[in-house]
Structures are given as structure tokens and as C-alpha cells.
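K.L.:
how would this look folded up:
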Amino acid sequence: MAGHFEAVPGGGAAVALDEVEISILRSLAVQLLELLGPGDEPAQGEDPLAQLFAPGPSEPPADPALARLFPDAYGNGDDELREYSSEFRRFTENDLRDRKREDGMALVRTLDAVTAAGENGAVLKLTPEDCRHWLGALNDLRLTIGTRLEVTDEDEGGELYRLPDSDPRKPMVMAYLWLGALQETLVETLMP
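P.N.:
As a prediction, the model looks like this:
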């Protein structure tokens, strides 16, 4: 089980992680949460229902990683498609951002629970709901790191896989590949 997910009775999954892996996952998740920014809590005395229906941003984020996490709904087209994307973003980005924050926080809470138990490593047992959050967080982490590494769909040559150890991108590449393996085994575990 070390390093990959396996099914557990009841529909969840389990994975054995050592202390270093837990620390790396937690650090990456916290960095993702910082990138996403804080949630918008209603000001004291403000109507929470009004906040729920407040419009979000209409322009794509300037940060390429955030733009990858929150892409235009209708691609880069003509003015009419940009207008549709803008309207779609205005009504959906806040909810999507909240969900991504929730996924990241669930990952951090799971890891913190293991760390609080004082173990140097552990077998994490995830409920089906935890698995959903972990899949979302692992996907967001890979998209973010992939954007920072400038990985594209056409990246067939695999030059990133052959980086020398002295290349400063090497740790990010290793994290990207490791997160991909975790994500893949979690998906396979949850497949019927």
C-alpha cells in the first residue's frame, strides 16, 4: 500500500504515507489555499443570503495558475464568446473557488489529524466524501504545479522528466509526478 491508494470496505480508500510525504502534501495544500485566497465571509450585520448571491469577478485571473484553475467557460473566442464567459464567471467562480478551498481544507484536516496522533507516518483511511475532496485537491495541485512548470497537452517529449538534479525545477517535477501517481491510484481505487 505504500504510496498508492487501496480500497477499504465501505467505499473509501487508504494510503500509507510517511512523515515527509505528509509534510509535503500539507505544505502544497496550504500553498494552494493561499493562492486561492480567503473566503468571503459576510461582514458583521450583513445579510448572509445577500452574500450568497453576490456576483463574482467577470475577468479571468491574471495569475496563470489561477487562470488554469478558473478557465473561461467558452474559450478564447470572439467578443460575444468573451461576453458569455464573463457572465458565466460572474455567477460561478465564487462557488467554484469555495469548493476548491473546501477540498484543500479537507486534505489539510485529514493530514493534521494524523499528525496530531503523534505518528511518524500513517495509513490514512478516507471516507467516500474525503476521497472526493482529495481528488479535487490533488487535481488542483497538479494543475497549479503543471502551470508553473509550463506543462502543456503537447508535452510528449518528456524533457521535464530528464532534468538534472541541479535544475531548480526538479523538486516541483518530482511533486507533480508523485501527485499524479496518488491521483491515478485514488481514481482506480474508486472505479467500480
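K.L.:
only C-alpha atoms for contact and neighbour calcs from this point on.
P.N.:
Fine.
K.L.:
tell me which element residue 124 falls in.
P.N.:
Under the criterion of DSSP states H and E, residue 124 resides in strand 121-126.
K.L.:
Next secondary structure after that strand?
P.N.:
Stepping forward along the backbone from strand 121-126, the first helix or strand reached (DSSP H and E) is helix 128-148.
K.L.:
same for that following helix, what does it pack against?
P.N.:
With contacts defined as 3 or more CA pairs under 8 Å, 6 or more residues apart in numbering; DSSP states H and E, helix 128-148 has these neighbours: helix 19-36, helix 64-69, helix 79-116, helix 170-190.
K.L.:
among the ones you listed, which is nearest residue 162?
P.N.:
Shortest separation from residue 162 across these is recorded for helix 170-190, at 9.1 Å, computed as CA to CA.
K.L.:
Could you list every helix and strand in contact with that closest one?
P.N.:
Contact partners of helix 170-190 among helices and strands, from 3+ CA pairs under 8 Å, 6+ apart: strand 6-7, strand 13-18, helix 128-148.
K.L.:
Specify the stretch among the ones you listed that is closest to residue 103.
P.N.:
helix 128-148 (4.4 Å).
K.L.:
Need the residues that contact the closest one.
P.N.:
By CA atoms under 8 Å, 6 or more residues apart in numbering, the surrounding residues in contact with helix 128-148 are 10-13, 28-29, 32, 64-66, 68-69, 100, 102-104, 106-107, 152, 172, 176, 179-180, 182-183, 186-187.
K.L.:
try 6 Å
P.N.:
Under the contact criterion CA atoms under 6 Å, 6 or more residues apart in numbering, helix 128-148 has outside partners 11-12, 65, 103-104, 107, 176.
K.L.:
can you redo those residues as JSON lines with neighbour count and distance to residue 79?
P.N.:
What follows is the contacts of helix 128-148, written out as JSON lines (neighbours: other CA atoms under 10 Å; distance: CA to CA, whole Å):
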{"residue": "11", "neighbour count": "14", "distance to residue 79": "46"}
{"residue": "12", "neighbour count": "20", "distance to residue 79": "45"}
{"residue": "65", "neighbour count": "22", "distance to residue 79": "24"}
{"residue": "103", "neighbour count": "24", "distance to residue 79": "34"}
{"residue": "104", "neighbour count": "27", "distance to residue 79": "34"}
{"residue": "107", "neighbour count": "23", "distance to residue 79": "39"}
{"residue": "176", "neighbour count": "19", "distance to residue 79": "35"}
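K.L.:
One more sequence to fold, the one below, so I can look at both together:
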Amino acid sequence: MPGTFEPLPGGGAAVALDDVEISIIRSLAVQMMELIGPGPAEDASADPLADLFAEGPSEPPSDPVLRRLFPDAYGDPDGTPGAKEAEEQKAHSAEFRRYTENDLRAGKRDNALAVIRSLDALSPVGEGGAVLELSPDDSRKWLGALNDLRLAIGARLEISDEDDGDLLFHLPDQDPRKPMVMAYLWLGGLQETLVTTLMP
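P.N.:
Got it, this is the predicted structure:
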């Protein structure tokens, strides 16, 4: 079980983590929450209907990590659109973003917070480690958070496709990007085994 998620009887997943791994994941989740930004202010409306229709930003984020986490909904995957098509796509993306980004941010914030809380609740087992046991619901939150963390690190490393990841895998040890690449690959392994546990 070390370093890989395994299914639990009745649903959910478990993984053995050492103190360093716990510290890394927790630190990354905290950074993710800081990057995404705070939730609604304390003086925000208590009316859930008003919150449902609250408008979010219409412009894409300037930070490349946030652009990867909250991409435009409309675009031409097959090439560069003409000027008219580009303007239409921009307008549609802005409208979509206004009504969805707040919810997307809240979901990503909730996932990161679930990771932090579950790690904080761990009881040490044996020499410098613990076994994390997740319910099916927490497993899905962890899966979302692991995906977001990999997207964020991938954006910082400027990984745009699988070939970029393969090249980074062979970086020399003295390359300053190496620790971030190792975290990216390790989180990918965790994510893959967690997906396997959630498959019917």
C-alpha cells in the first residue's frame, strides 16, 4: 500500500503516507486555496437564491495556473478562428465564466479543504507515517484536488502535452525544476491509483 491508493471494503480508498508526503500534499493544498482565493465574505448575502444568481468574473485570469484551472469554455480546438469567430467565442466564454466560475472556485476550494482536513485528522501509525482512509465522497474530493494540483504544477512547468512530461522526466538532478517535476509525477501516480479504486 505505500504510495498507492487501495480500495476499502464497502467503498472508499486508503493509502499509507509518511510524514514528508503528508507535509507536501498539505502544503500544496494550502497553496491551492491561497491561489484560488477566499470564499464569499462574511457579510455576503445569506439568501441562497441571490447567491445562485451572483455574477462572477467575465475575463480570464491573468495567472497561467488559474487560466489552466479555469479555462475558457469556448474555443476552436482545430485551429485559429477568424476575427468574427474569435470575438463570438470571447463573448460566449465571458458569459459562461460570469455564471460558472464562482461555483467552480467554490468546488476546488472545498476539495482542497477536504484534503487539508483529512490530513490534519490523521493519527500517526508506526515510524513517521499514517494510513489515510477516505470515504467514497472524500475519495472523489481528493481526486478533484489531486487533478487540480497536477494542473497547477503542470502550468508552472509549462507542460502542454504528454511529450513535455516525458522530457521533464529525464531532467538532470541539478535542474531547479526537478523537485517540482518529481511532485508532478508522484501526484500523477496517486491520482491514477485513486481513479482505479473508484472504478466499479
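K.L.:
Dump the helices and strands packed on helix 128-148 of the first structure to JSON lines, plus distance to residue 53 of the first structure.
P.N.:
Rendered in JSON lines, the data for those read as follows (distance: least, CA to CA, whole Å):
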{"stretch": "helix 19-36", "distance to residue 53 of the first structure": "20"}
{"stretch": "helix 64-69", "distance to residue 53 of the first structure": "22"}
{"stretch": "helix 79-116", "distance to residue 53 of the first structure": "8"}
{"stretch": "helix 170-190", "distance to residue 53 of the first structure": "33"}
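K.L.:
still on that earlier bit, got the helices and strands packed on helix 170-190 of the first structure as a markdown table, with mean neighbour count and distance to residue 113 of the first structure columns?
P.N.:
Conversion of those to a markdown table gives the following (neighbours: other CA atoms under 10 Å; distance: least, CA to CA, whole Å):
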| stretch | mean neighbour count | distance to residue 113 of the first structure |
| --- | --- | --- |
| strand 6-7 | 18 | 20 |
| strand 13-18 | 20 | 13 |
| helix 128-148 | 20 | 13 |
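K.L.:
Next, format those as JSON lines and append distance to residue 158 of the first structure.
P.N.:
Shown next, in JSON lines, are those (distance: least, CA to CA, whole Å):
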{"stretch": "strand 6-7", "distance to residue 158 of the first structure": "28"}
{"stretch": "strand 13-18", "distance to residue 158 of the first structure": "27"}
{"stretch": "helix 128-148", "distance to residue 158 of the first structure": "13"}
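K.L.:
what's the closest of these to residue 43 of the first structure?
P.N.:
Each of those has some distance to residue 43 of the first structure by CA to CA; the shortest is helix 128-148, at 27.7 Å.
K.L.:
Give me the distance from that closest one to the chain's centre.
P.N.:
The gap between the average C-alpha position of helix 128-148 of the first structure and the chain average comes to 3 Å, counting by CA atoms, centre = their mean, to the nearest Å.
K.L.:
mean offset of that helix relative to the second structure (after superposition)
P.N.:
With mean CA distance after the TM-score superposition for the first structure, helix 128-148 of the first structure departs from the second structure by a mean of 0.2 Å once superposed.
K.L.:
That helix aligns to what range in the second structure?
P.N.:
The counterpart of helix 128-148 of the first structure in the second structure, using TM-score structural alignment, spans residues 136-156.
K.L.:
quick one on the thing from earlier: chain center to the strand holding residue 124 of the first structure, what's the gap?
P.N.:
The gap between the average C-alpha position of strand 121-126 of the first structure and the chain average comes to 19 Å, counting by CA atoms, centre = their mean.
K.L.:
Any buried residues in that strand, and which?
P.N.:
Taking 16 or more other CA atoms under 10 Å as the neighbour-count basis, strand 121-126 of the first structure is seen to contain the buried residues 121-126.
K.L.:
For that strand, which helices and strands make contact with it?
P.N.:
Under the contact criterion of 3 or more CA pairs under 6 Å, 6 or more residues apart in numbering; DSSP states H and E, strand 121-126 of the first structure touches strand 13-18.
K.L.:
what's the mean distance for the strand it packs on versus the second structure?
P.N.:
Strand 13-18 of the first structure sits 0.4 Å off on average (mean CA distance after the TM-score superposition for the first structure).
K.L.:
what about residue 174 of the second structure, how many residues close to it?
P.N.:
When counting by other CA atoms under 10 Å, one arrives at 8 neighbours for residue 174 of the second structure.
K.L.:
Give me the aligned partner of it over in the first structure.
P.N.:
Using TM-score structural alignment as the criterion, the counterpart of residue 174 of the second structure in the first structure is residue 166.
K.L.:
can you tell me how far its match sits from residue 58 of the first structure?
P.N.:
With the distance defined as CA to CA, to the nearest Å, residue 166 of the first structure ends up 41 Å from residue 58 of the first structure.
K.L.:
same question, residue 192 of the first structure
P.N.:
For residue 192 of the first structure, the distance to residue 58 of the first structure equals 39 Å [CA to CA].
K.L.:
same deal with residue 170 of the first structure?
P.N.:
Per CA to CA, residue 170 of the first structure is found 36 Å from residue 58 of the first structure.
K.L.:
before we move on, what about residue 5 of the first structure?
P.N.:
In this structure, residue 5 of the first structure and residue 58 of the first structure are separated by 39 Å, where distance is defined by CA to CA.
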